[in-house]
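Novice: starting from these lines, generate the structure:
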Amino acid sequence: MVVEGAGPSCGLIDGFGRHVTYLRLSVTDRCDLRCVYCMSEDMSFRSRRDILTLEELTRLARLFIARGIDKLRITGGEPLVRPGILDLFAALSEPIADGSLRELTLTTNGTQLARFAEDLARAGVRRINVSLDTLDPERFRALTRGGSLARVMDGIAAARAAGLTVKLNVVALKDGTEHEIHDLIAFAHAREMALSLIETMPLGDVGVDRVDQYLPLDSLRRQIAGRWTLHDVPMRSGGPARYARVAETGGLIEFITPHTHNFCADCNRVRVTASGTLHTCLGQDDATDLKAHLRTSATDDVIVRLIDQALGRKPKGHDFILRRGASPQLARHMSETGG
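Specialist: Here you go, the predicted structure:
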């Protein structure tokens, strides 16, 4: 598909001069787990007709790639529960093969990985993030409201056997993560997996007060440093992570801190929901509807213009605030935005 007036040389640049090269594309708002920091127990999901088709997702992804996006992460919900999802990965393997897309990645809860890992590797995926907040089966069942830790462990093993590099995502939760952090580090680094620690974010009503979940990573890092030797690593990805290497293991820990340290100055990413809404900031209520034009415009000119206009309005940063008893800062759940 030829995009008129667009190409990698044009690039996507926001109003603050930041080059946007990273798209997080959600393919579904549905998930086979109900993690307590992500969803309420009784979730309502969008109707099937409101969700972009695989063809529309492919068209939109290729359009962003033509505009200079060189890293694409497929997200959800849980992306691997989307029927026919391998067709999308197969379509996106083409820009990987011709070099127009540098990296195609995936964030998953791991429940479907044993089934899909080899096919993902064949499609050009080299690196994935797997959400794993605990190594205790009972706590896992409680945090996910019924999930099986063994199934996720099988998925991680299958991904590693298929040659995928795995990073573990851990949402830091008060009265839980502190008790397991050393085991999580040892588990990940013994298997050559980086560990990403993430502060909980006030997105969507999950049925509990976020203040009761919140564990600041500053305090967790001090706890880690009481046992492990941490050396800061001056890595920059244009994203939210600050990195440290553990001397005893050689492995990396990423600290993602939307509350304790604002990470927006070098932001290089945008997000598109499964329903075709472009969000240029995870922590703001900005929204641009792309779906209507995907379904009515035969050419891409209007969509390109909408994307450029949205980038011109991209906020300088988020304004996450946690207050006891306050409503969620944003109504949309993380499962809808795609992380």
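
Novice: rest of the way, CA atoms for contacts and neighbours
Specialist: Will do.

Novice: ranges for the strands of this protein?
Specialist: Using DSSP state E, the strands of the chain run over residues 22-26, 71-75, 103-108, 127-131, 165-172, 194-199, 230-233, 241-246, 252-256, 269-272, 277-279, 288-289.

Novice: let me see the contact set for Leu106.
Specialist: By Cα atoms under 8 Å, 6 or more residues apart in numbering, Leu106 lies in contact with 73-75, 125, 127-129.

Novice: want to put them side by side, so please do this one too:
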Amino acid sequence: MLEDKFGRKFKYLRLSITDVCNYRCDYCLPDGYQGDKPEGFLSLEEVDTLVSAFANLGTEKVRITGGEPSLRKDLPDIIARVKQHPKIKHVALTTNGFLLEKQVEHWAKAGLDSINISIDSLDPAMFNAITGHDHLDRILRGIDKALALGLTVKVNAVLMRKVNQRSLQGFLDWVKQVPITLRFIELMQTGDNKVLFDAQHVSGEPLKRDLLSQGWVPILRDKVAGPAQEFSHAEYAGKIGLIMPYSKDFCATCNRLRVTAKGDLHLCLFADNGLSLREELISGDVERVEQRLVALLGDKHATHYLDVGFTGATKHLAMLGG
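Specialist: Predicted structure coming up:
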């Protein structure tokens, strides 16, 4: 079992398969992808070795992330390879949704259980301004298609003072009719976005108080769930989630580890640096990877230190898939 010195058990792996993204969201990649030549990412065999090691150590959920994971043409093969592990009970995908309408049937057929899509505004003009692409309508059609295929769908919206804070009612109206979980995520400071963070950060606590006052009820958190506090309402088809990394004791329930597209283990989204697993992965020796993971987990800290402005080696969220 992967357990740290603070008694936290890690049953959830966030696995990036590329750091390339075709969007230029102003809180993440405002100038677009600026990385090196997009190569050297984990192969299908290395993904299999990695997931085997995590599964043997108690991991039950794998989320495939990017960058934008659908930019890899072998995404269905990766989903299928992760899904084949009998100890992995849930395979999820986080995407910007630009290929959702065209590709979601292939992902579902490969074994995908759930999908998260980033939509920071339901206003087409604002969506275009944030992402640099006029894709909102086709993403919404893709969500309808994913729901029809039986996938669990979550939509992520980053809380920003001058963007979606004013349009919360529109989001709530949507959730009243559509059975998704809409998750509002507090804007997090990274190495490249301090000016934006200072101008746009808003706490999720006032929204939480508003939801509770309007009859929303907290939902008990599952052991492999992400960090969101989720709420339901008898009059709504969907649910609301809040991810508030600046809240007290946020890290106490941490249950996830991250591996980058080039095989670096990050013990925290805001760790000082990545810890390479590539040598062990190339060898294909699952037991060696297990031993390395157990040894490295001893360096995990109790908290991320975001509250004191520490952002570690994370220049932008596309590096690690959030």
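
Novice: output the strands of structure 1 as a markdown table; include the columns distance to Ser44 of structure 1.
Specialist: Shown next, in a markdown table, are the strands of structure 1 (distance: least, Cα to Cα, whole Å):
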| stretch | distance to Ser44 of structure 1 |
| --- | --- |
| strand 22-26 | 17 |
| strand 71-75 | 18 |
| strand 103-108 | 20 |
| strand 127-131 | 22 |
| strand 165-172 | 23 |
| strand 194-199 | 25 |
| strand 230-233 | 42 |
| strand 241-246 | 31 |
| strand 252-256 | 28 |
| strand 269-272 | 19 |
| strand 277-279 | 18 |
| strand 288-289 | 20 |
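
Novice: show me the one of those strands that comes nearest Leu220 of structure 1.
Specialist: Counting by Cα to Cα, Leu220 of structure 1 lies closest to strand 165-172 out of the strands of structure 1; the figure is 8.4 Å.

Novice: the closest one corresponds to what range in structure 2?
Specialist: Under TM-score structural alignment, strand 165-172 of structure 1 corresponds to residues 152-159 of structure 2.

Novice: next, the mean deviation of that stretch compared to structure 1.
Specialist: Compared with structure 1 after fitting, stretch 152-159 of structure 2 deviates on average by 0.9 Å (mean Cα distance after the TM-score superposition for structure 1).

Novice: any idea how far the counterpart of Asp32 of structure 1 in structure 2 lies from Leu306 of structure 2?
Specialist: With TM-score structural alignment as the criterion, the equivalent of Asp32 of structure 1 in structure 2 is Asn22. Remark: distance between Asn22 of structure 2 and Leu306 of structure 2 (Cα to Cα, to the nearest Å) = 28 Å.

Novice: in structure 1, what residue corresponds to Leu71 of structure 2?
Specialist: Counting by TM-score structural alignment, the partner of Leu71 of structure 2 is Val81.

Novice: wait, what's in contact with that match?
Specialist: Neighbour list for Val81 of structure 1: 30-32, 112 [criterion: Cα under 8 Å, 6+ apart].

Novice: likewise Thr260 of structure 2?
Specialist: Thr260 of structure 2 sits next to 15-19, 266, 319-320 when contact means Cα under 8 Å, 6+ apart.

Novice: if I read this right, Asp119 of structure 1 contacts Leu86, doesn't it?
Specialist: Yes: using Cα atoms under 8 Å, Asp119 of structure 1 is in contact with Leu86, at 7.5 Å.

Novice: against Gly338 of structure 1, how distant is Ala194 of structure 1?
Specialist: 21 Å.

Novice: tell me which of those two has more neighbours.
Specialist: Higher neighbour count among Ala194 of structure 1 and Gly338: Gly338, with 25 against 22, using other Cα atoms under 10 Å.

Novice: tell me the counterpart of that one in structure 2.
Specialist: In structure 2, Gly338 of structure 1 lands on Gly321 (TM-score structural alignment).

Novice: how near is that match to Thr18 of structure 2?
Specialist: With Cα to Cα as the criterion, Gly321 of structure 2 and Thr18 of structure 2 are 9 Å apart.

Novice: what's the answer for Val294 of structure 2, then?
Specialist: To Thr18 of structure 2, Val294 of structure 2 is 25 Å away according to Cα to Cα.

Novice: ok, these two, which is more surrounded?
Specialist: Between Val294 of structure 2 and Thr18, counted using other Cα under 10 Å, Thr18 has the larger neighbour count: 27 against 15.

Novice: residues in contact with that one?
Specialist: Contact analysis of Thr18 of structure 2 by Cα under 8 Å, 6+ apart lists 38, 41, 65-69, 71-72, 260-261.

Novice: do the same with Glu186 of structure 2
Specialist: 158-160, 201-204, 243-245.

Novice: switch the cut-off to 6 Å
Specialist: Shown in contact with Glu186 of structure 2 (Cα atoms under 6 Å, 6 or more residues apart in numbering): 158-159, 244.

Novice: which one among the residues you listed gets closest to Ala129 of structure 2?
Specialist: Distances from Ala129 of structure 2 to these, taken as Cα to Cα, are shortest for Val158 (14.3 Å).

Novice: that closest one: neighbour count?
Specialist: Other residues lying near Val158 of structure 2 total 23 when counted by other Cα under 10 Å.

Novice: hmm, it is touching Leu182, no?
Specialist: No: assessed by Cα atoms under 6 Å, Val158 of structure 2 is found out of contact with Leu182, at 10.7 Å.

Novice: ranges for the helices of the stretch 51-200 of structure 1?
Specialist: For the stretch 51-200 of structure 1, helices defined by DSSP state H, counting those that start in this stretch occupy the ranges 54-66, 85-98, 113-122, 137-144, 149-161, 177-190.

Novice: with structure 2 superposed, average distance for the third one?
Specialist: I take that to be helix 113-122 of structure 1. Once fitted to structure 2, helix 113-122 of structure 1 is off its aligned match by 1.4 Å on average (mean Cα distance after the TM-score superposition for structure 1).

Novice: do the fifth one as well
Specialist: Relative to the matching residues in structure 2, helix 149-161 of structure 1 has an average distance of 1.6 Å after the fit, by mean Cα distance after the TM-score superposition for structure 1.
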